[in-house]
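>>> sharing a model that was predicted from the sequence below.
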Amino acid sequence: MTQARPRKVILGLLPWPERQAVAEALRTETVGGLVLLAAAVIALVWANSPWSEAYERIRDFYFGVPALGLDLSVGHWTADGLLALFFLVAGIELKREFVVGELHTPATAALPVVAAVCGMAVPAALYALTATIGGGSLEGWAVPMATDIAFALAVLAVISTHLPAALRAFLLTLAVVDDLGAILIIAVFFTSDLDFWALGGAFAGLVVFHALQRFRVRGWWWYAPLGIATWALMYNSGVHATVAGVAMGLILRATRDKGEDTVPAARVSHLLHPVSAGVAVPLFALFAAGVGVSAGALRHVFTDPEPLGVVVALVAGKILGIFLGTYLAARFTRARLNPDLAWADVFGLATLAGIGFTVALLIGELAFPAGAEAEHIKAAVLVGSLIAAALAAVLLRRRNRIYRRLCEEEDRDADADGIPDIYQSRARLGSAR
């Protein structure tokens, strides 16, 4: 009697080591950015294929959770629900920067904070100027203010083999402040009619969440139901539900107790980062980036005042805002640029910050809820982000070649003991600037 062959599991879970490897890969900016890019490409191809109607049916399919008072489309579940995980991780990163990171002291925080604020204000002003001159709507002023940190760091990681580590640190800190600005804008300017009972319930949930942290209560079974209830109350209050994710991230404790291996904020971030990077953000991109791309649609991007304002603000506004803000802060205040960086590096980074994908699409949906104008704004975000990424790749690849040449020259000038001539290295770095 022959033994039956074991049946293959098609959609089963991967073995534990493989699952760990996938999770670790998704914790890197490069892999997370590539997954996000793949989701956006799939959305664009699907929305412009013969199966576009199926895409729209799935995106617009409604299902609800009556116990939470929710009845949302698939697209809204990804934007209001899954993105709350993304903003939870962003809130944890904000908390870490405030407690132990670059934003811990005013001296180190000044330059990236000024750069981020100018990098939000100038694009908004440039959009308003473009829309006003063209007789368009000012509703989209906040769309080009946000930088997509996952995409930006992925591009930087692919390009950077010899660029200074300080460049990545500067971008991270700038993006953290940028995220905080985007969160405040969503909370203040994109809030519908308030339900104060629901808002009070959400606030009470956050107070309980804080108390659990303060009294060192452990166990996911406390926090997961409380987090879901707080998120649902925040949604029903009229405030954008992602604000609940940020608030919980900021509440999580980021300081270590005596004898504690890891803090709660670090543990939660470690667990949720792969879910955010591998599921939440890509699914949002899949149902947000599916716009019809045709000659007519692209013509609207460059002729209608609102989408044109988004493109101009993402590409030119981010460069002007971040570079000039950084230069003026270094010139007229006590803030100083990291000695490992040149102004050409800052210019390339400012160009890279024009990649405004995830949060820009979210704000675009809030500013223009439906209609052809909403599709044109989405297309403008994609076009502006693509132009910014291409320009940044050219500029930063050139800087990377310069730093690589300097490293090769240092290796050649190393003495018999393997010690490089530091004075020649510094002189070459100065000439490269």
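Received, thanks. Quantities reported herein were computed from a predicted structural model and do not represent experimental measurements. Residues are numbered from 1 along each chain as shown.

>>> going by C-alpha atoms from here, please, whenever you check contacts or count neighbours.
Noted.

>>> which SS class is residue 171?
helix (DSSP: H, G, I helix; E, B strand; the rest coil).

>>> distance of the nearest residue to it once chain neighbours are set aside from residue 133?
Using CA to CA, 6 or more residues apart in numbering and skipping the chain neighbours, the partner closest in space to residue 171 is residue 349 (7.1 Å). Distance of residue 349 to residue 133, given as CA to CA, to the nearest Å: 29 Å.

>>> quick check: longest helix of this structure.
helix 372-413 (DSSP state H).

>>> tell me what the one helix or strand residue 284 maps to is packed against?
Assigned by DSSP states H and E, residue 284 belongs to helix 281-288. Judged by 3 or more CA pairs under 8 Å, 6 or more residues apart in numbering; DSSP states H and E, helix 281-288 is in contact with helix 29-47, helix 74-76, helix 83-99, helix 358-367.

>>> for comparison:
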Amino acid sequence: MQPAQRFAAIEASGGIVLLIGAIIALIWVNSPWDHSYYSLWETELALDLHLFKIEQHLGHAVNDGLMVLFFFVVGLEIKRELVSGELSSPRRAILPVAAALGGMLGPALIYTAFNAGRETSHGWGIPMATDIAFAVGVLTLLGKRVPTPLKVFLLALAVADDLGGIIVIAVFYTESLSLEAIGWALLVLLIILVINRGGVRAIGPYVFLGVLFWAAMLKSGIHATIAGVILAMLTPSRPYYSSADYDATMERLQAEYALARADGDHDRMQEALAQMEDLVSGMESPLDRLEHRLAPWTAYLIVPIFSLANAGVAVSGEMLRTAFSSPVTLGVAFGLVFGKPIGIFLTSWICVRLGLAQLPANTNFRQVLGAGMIGGVGFTVALFIAGLSFDNPAHLDEAKIGILAASIMAGLLGSAYLLLLPAPKSADEGLETARSAAASRT
């Protein structure tokens, strides 16, 4: 299975667990035990690293701590796409990147139109993000009704969208800066670069320095989750050994093992086997190894915990009436449901018409519009930015209602639209049609 397919498979199934977390949060908050929900996430935690002392509520610890691992995995996938995936060359990257930009600009403009001049105008970044887990999950449920190239296009678009969301968080949702903490962060980053260049492969030093870097970023005023993305970008994407080194070294180790076995030297046999194991692991890049190990943890544990901690909204008739007349709710909902597909479709159409890019194989503009509608499913990063945008609990709840309602609507409308489209032709059918057309011309 290709890396993109493995990642999509994890994200698709992880979306189910994410949805379960959101449902539990909504039921919990609207039950007689709602006070226990709020008291749980308001539990005080403290972390003393000597250089830094951090005191936070449990809910903030989830958003500022656990989500660093989520953004670290997102950063690994972004780097993979930049190095060897759909974003690795300008020709391949221009369509999903342009579509992602259009899909971010459209919702931001719609939200701003609803909230211009209001104290809530700062929330324009909320409807910009596409949730990879839910979006890929919806396309997976549609099965063969959606051609594989269209799924890869949406995945690359969502990855580029995540990169854009990270930039927005870093630039526009940064608090007042602490130059001292930034200095500590840069020092730790320099140490990481030095030991990396020095060939240090043990994971322990990197984990320790990574925690220090996160703590410094947390104190700097730059949102701590950016630390995860920066560390991911520093993760080597090439294996430690080349194929030639592997072949020569493995041949030598096999010969040593055979000699030790013939001599009955158990210690030499174990030493040769240990070196073989190290050699095999060195043929997998650190980026691949970390992504394989961490992606299931983030998809099945960290993101559902985030959903449980952030999706809880106390729903009542009065609250819903207020929310659906609120410019925050309307801006978020209209931005996701309409801004996303319009922005994605228009930028894709312009790029193709200008000859800057080509549509994915076996797809057409109607299917791109459907993918854009699915792109309106925003959840994880949208909730994350909502928490950064508003201190007022009422505005935050209105944003959450808009995110939840719009995500459900975008998923249903996008699914229904794609199901109503004619089934895509397979590659063999397309080739046969082309041959028939050529034969008829002759």
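Here it is on my side, so go on. Fair warning: this is a prediction, and the values are worked out from it, not measured in the lab.

>>> contacts for the next helix-or-strand element following the helix holding residue 284 of structure 1?
Per DSSP H and E, helix 281-288 of structure 1 leads on to helix 295-303 as the next helix or strand towards the C-terminus. Residues from elsewhere that reach helix 295-303 of structure 1, judged by CA atoms under 8 Å, 6 or more residues apart in numbering: 307, 308, 311, 376, 377, 379, 380.

>>> quick check, nearest of those residues to residue 196 of structure 1?
Nearest to residue 196 of structure 1 among the contacts of helix 295-303 of structure 1: residue 377, at 32.0 Å, using CA to CA.

>>> re earlier: measure how the longest helix of structure 1 sits relative to helix 29-47, angle-wise.
Angle between the axes of helix 372-413 of structure 1 and helix 29-47 is 150 degrees (criterion: axes from the mean of the first three to the mean of the last three CA atoms, to 10 degrees).

>>> need the next SSE after helix 372-413 of structure 1, C-terminal direction.
Next along the chain after helix 372-413 of structure 1, taking DSSP H and E as the criterion, comes helix 422-432.

>>> in that next one, what counts as buried?
Going by neighbour count (16 or more other CA atoms under 10 Å), the buried part of helix 422-432 of structure 1 is 425, 428, 429.

>>> and which of those is nearest to residue 224 of structure 1?
residue 429 (51.2 Å).

>>> what is the neighbour count of the spatially closest residue to that closest one that is not a sequence neighbour?
Closest residue to residue 429 of structure 1 apart from its sequence neighbours, by CA to CA, 6+ apart: residue 406 at 7.2 Å. When neighbours are defined as other CA atoms under 10 Å, residue 406 of structure 1 has 18 of them.

>>> give the aligned range of the helix holding residue 284 of structure 1 in structure 2.
Using TM-score structural alignment, helix 281-288 of structure 1 lines up with residues 303-310 of structure 2.

>>> could you measure from the residue nearest to residue 171 of structure 1 over to residue 267 of structure 1?
Residue 349 of structure 1 sits 30 Å away from residue 267 of structure 1, going by CA to CA.

>>> compare the two (neighbour count), which wins?
Taking other CA under 10 Å, residue 349 of structure 1 and residue 267 do not tie; residue 349 has more neighbours (25 against 12).

>>> any idea what residue 367 of structure 2 aligns with in structure 1?
Aligned counterpart of residue 367 of structure 2 in structure 1: residue 345 (TM-score structural alignment).

>>> check contacts around its match.
So residue 345 of structure 1 contacts 167, 396, 399 (CA under 8 Å, 6+ apart).

>>> helices of the stretch 201-350 of structure 1, start to end?
Using DSSP state H, counting those that start in this stretch, the helices of the stretch 201-350 of structure 1 run over 220-237, 242-251, 264-275, 281-288, 295-303, 305-312, 318-332, 343-352.

>>> list the contacts of the longest one.
Residues from elsewhere that reach helix 220-237 of structure 1, judged by CA under 8 Å, 6+ apart: 68-70, 80, 193-199, 201-203, 205-206, 209, 240-245, 248.

>>> mind listing what's buried along that helix?
Neighbour counts over helix 220-237 of structure 1 (16+ other CA under 10 Å) mark 223, 226-237 as buried.

>>> Provide the aligned range in structure 2 for stretch 299-319 of structure 1.
Stretch 299-319 of structure 1 maps onto residues 321-341 of structure 2, going by TM-score structural alignment.

>>> residues of the matching stretch that come out buried?
For stretch 321-341 of structure 2, by 16+ other CA under 10 Å, it's 323, 326-341.

>>> same question, stretch 139-151 of structure 1
140, 141, 142, 143, 144, 145, 146, 147, 148, 149, 150, 151.

>>> which of those fall within helices?
Using DSSP H, the buried residues of stretch 139-151 of structure 1 in helices are 149, 150, 151.

>>> CSV for those, including distance to residue 386 of structure 1?
Converted to CSV, these look like this (distance: CA to CA, whole Å):
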residue, distance to residue 386 of structure 1
149, 14
150, 14
151, 11
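
>>> and which of these is nearest to residue 48 of structure 1?
Closest to residue 48 of structure 1, out of all of these and judged by CA to CA, is residue 151, at 23.0 Å.

>>> what's the match for the closest one in structure 2?
In structure 2, residue 151 of structure 1 lands on residue 134 (TM-score structural alignment).

>>> that match against residue 12, yeah?
Yes - contact status for residue 134 of structure 2 versus residue 12: in contact at 6.6 Å, counting by CA atoms under 8 Å.

>>> between the contacts of residue 345 of structure 1, which is closest to residue 51 of structure 1?
residue 396 (38.6 Å).

>>> pull the contacting residues for the closest one.
If you count contacts by CA under 8 Å, 6+ apart, residue 396 of structure 1 has them with 159, 160, 345, 348, 349.
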